[in-house]
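Enquirer: 3D, please:
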Amino acid sequence: MQEIINSEQNQRIKFLKKLYRRKTRRQMGLLVLEGFRIIEEALKSQVVFDSIYMTPEFYENEEGKWVVAEFERRFAASNLILVRENILNSIADTRTPQGIIGVVQERKYELADVFAAKELLLLLDRIQDPGNMGTIIRTAVAAGAGGIIILKGSVDIYNLKVLRSTMGAIFKIPLIQEVELEDFLGLLKESEYKLVSTDLSAEQYYYQLDYREPLILAIGNEAAGLREELLLNSDYRIKIPLLGDIESLNAAIATGIILYRFVENRLQ
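Expert: Here you go, the predicted structure:
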């Protein structure tokens, strides 16, 4: 077993701490993963790792042995770093990071690449809640969506709460964030895609739409909905029937309902 880091003044530990700042992560193109489940999914998805930090206790258990074998098969063993549990826990965002933290390279996609998917795409406009964002990403993967476009003003998809909510699904779909609305609309006009907007004032229900043509489903901010520019550029506006005394559904739940209508159409 290699040397175990015992001090927070160690340069590796200082580097890891810096990565918990969004600005540093974005500058370096790296993101932080906490816990075995999401690191397992990242390794299975051929994500490029910078390093893994783990406690000696995790290193010795069955999950740790699997991680070590997978990591060393593709990456330098010197980037597998052993750290005392109290130090790892003091750095982690979660109370119990399960004895392991991973640092991976951000996957880079261009907007044109996502448009080239020729599958149903998802457009997210200023989604703010990390739990909603993570659940939407996970649901999109389950429904077979071709990609996700996230407009500027939305929560950072590499926020640790978002990453936990995706449960590793974030590595299984092309997505791009911080997209300017004008850039999206410019590519939309040149493409074969039709824009479908969710709108409480729409006349058409979601189940009345033909999902067999190339579509981009737009989901708006939890409180304000979609921006007017998106509604004006929509080919279709749809809504979900609400029979009880409630104004709207949670953004993630609404997305799931509509995406699985697409799945039903696809399977017929």
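Enquirer: C-alpha only now, for contacts and for neighbours.
Expert: Noted.
Enquirer: Can you show me the helices along the stretch 1-150 of the chain?
Expert: Using DSSP state H, counting those that start in this stretch, the helices of the stretch 1-150 of the chain run over residues 11-18, 22-28, 36-44, 56-60, 62-74, 85-91, 111-115, 130-142.
Enquirer: Next up, the contacts around the residue lying closest to residue 38 once chain neighbours are set aside.
Expert: With CA to CA, 6 or more residues apart in numbering as the measure, residue 168 is the residue that lies nearest to residue 38, at 4.8 Å, once sequence neighbours are left out. Applying CA atoms under 8 Å, 6 or more residues apart in numbering to residue 168 gives the contacts 37-39, 41-42.
Enquirer: Swap in 7 Å and give it another go.
Expert: Residue 168 makes contact with 38, 41-42 under the criterion CA atoms under 7 Å, 6 or more residues apart in numbering.
Enquirer: Closest one of the residues you listed to residue 56?
Expert: residue 38 (19.5 Å; CA to CA).
Enquirer: distance of the residue nearest to the spatial centre of the chain from residue 227?
Expert: Nearest residue to the geometric centre of the chain (CA atoms, centre = their mean): residue 170, 4.0 Å. Residue 170 sits 25 Å away from residue 227, going by CA to CA, to the nearest Å.
Enquirer: quick one more, to check against the first:
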Amino acid sequence: MGQSVPLSLICDNVRDPGNLGTILRCAAAAGCQDVLLTKGCVDAWEPKVLRSAMGAHFRLPIFPSLDWKDIQKQLPSPVTVHVADNCSGAERAGQEVGDLEVQESKRQLKAGDYGWVSTRPNRKYVRYEDYDSDSEQDSDAELSLPKVDTRLYHERWAQSNTALVIGGETHGLSLEALQLAEKTLGQRLFIPVVPWVDSLNSAMAASILLFEGRRQLLNLTETSEKKVKA
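Expert: Next up, the predicted model:
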């Protein structure tokens, strides 16, 4: 039970040192093969990150300050990339904030505003259209976020060569993370909570998903071994 599993963790714009350190500690404990940090993440060697990680830096490879092209090159091939995301955030935003803020929320799903999880799963495919572009040339074009299937976290999603993206609580998931999930046939992983609790922080979401991913991958290994012996 002490072996590592073919599971990579991608931290996308995780800017809180305490959260990143805790996430690294969880990744090491779950037997992740590596951790990839985007350029928006806090410095992995910042003192508070080191204290929170409790030695995790020396137990698994950590690759800092990567752009998304570097991340794709670093991942094994083939690989399936999943994202931890609140699938109903943009729709709820339209009910709670003004028009200008709605436009911004449609550009980028913000886990800090809407929580890592929702009280109910959204429809199978999520598509949001007509959000503003920063380019005047493209301002009238119809744009949409990638379509990514939603799945409950305890349903089967982890397979050989799996990656999980955890977004930061300030800026949430990058568009590139969703695009990579769509490209590799990954999914939005949904953690249901009771109605009066609408949010888990990024470190808690990472812990739940990483250990569930580990459980699923070990079960696959055990099943394969039994078939070989039979």
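Enquirer: on that earlier part again, ranking the helices of the stretch 1-150 of structure 1 by burial, who's on top?
Expert: A comparison of those by mean neighbour count, using mean count of other CA atoms under 10 Å, puts helix 130-142 on top with a mean of 23.
Enquirer: State the span of structure 2 onto which that one is aligned.
Expert: Mapped onto structure 2 using TM-score structural alignment, helix 130-142 of structure 1 spans residues 17-29.
Enquirer: State the distance from the residue nearest to the centre of structure 1 to residue 148 of structure 1.
Expert: Distance of residue 170 of structure 1 to residue 148 of structure 1, given as CA to CA: 10 Å.
Enquirer: in structure 2, which spans are helices?
Expert: Taking DSSP state H as the test, the helices found in structure 2 are 17-29, 47-53, 68-74, 89-96, 99-107, 111-114, 175-183, 202-229.
Enquirer: other SSEs contacting the last one?
Expert: If contacts are counted by 3 or more CA pairs under 7 Å, 6 or more residues apart in numbering; DSSP states H and E, helix 202-229 of structure 2 sits against helix 17-29.
Enquirer: Average separation of the helix it packs on from the aligned part of structure 1, please.
Expert: Taking mean CA distance after the TM-score superposition for structure 1, the mean distance separating helix 17-29 of structure 2 from the aligned residues in structure 1 is 0.6 Å.
Enquirer: Show me what that helix packs onto, helices and strands only.
Expert: Secondary-structure packing of helix 17-29 of structure 2 (3+ CA pairs under 7 Å, 6+ apart): helix 47-53, helix 202-229.
Enquirer: counterpart of residue 160 of structure 2 in structure 1?
Expert: When structure 1 is aligned by TM-score structural alignment, the residue opposite residue 160 of structure 2 is residue 213.
Enquirer: ok, that match - contacts?
Expert: With CA under 7 Å, 6+ apart as the criterion, no residue contacts residue 213 of structure 1.
Enquirer: For it, give its distance to residue 166 of structure 1.
Expert: Computed as CA to CA, the residue 213 of structure 1 to residue 166 of structure 1 distance reads 28 Å.
Enquirer: next one: residue 152 of structure 1
Expert: 20 Å.
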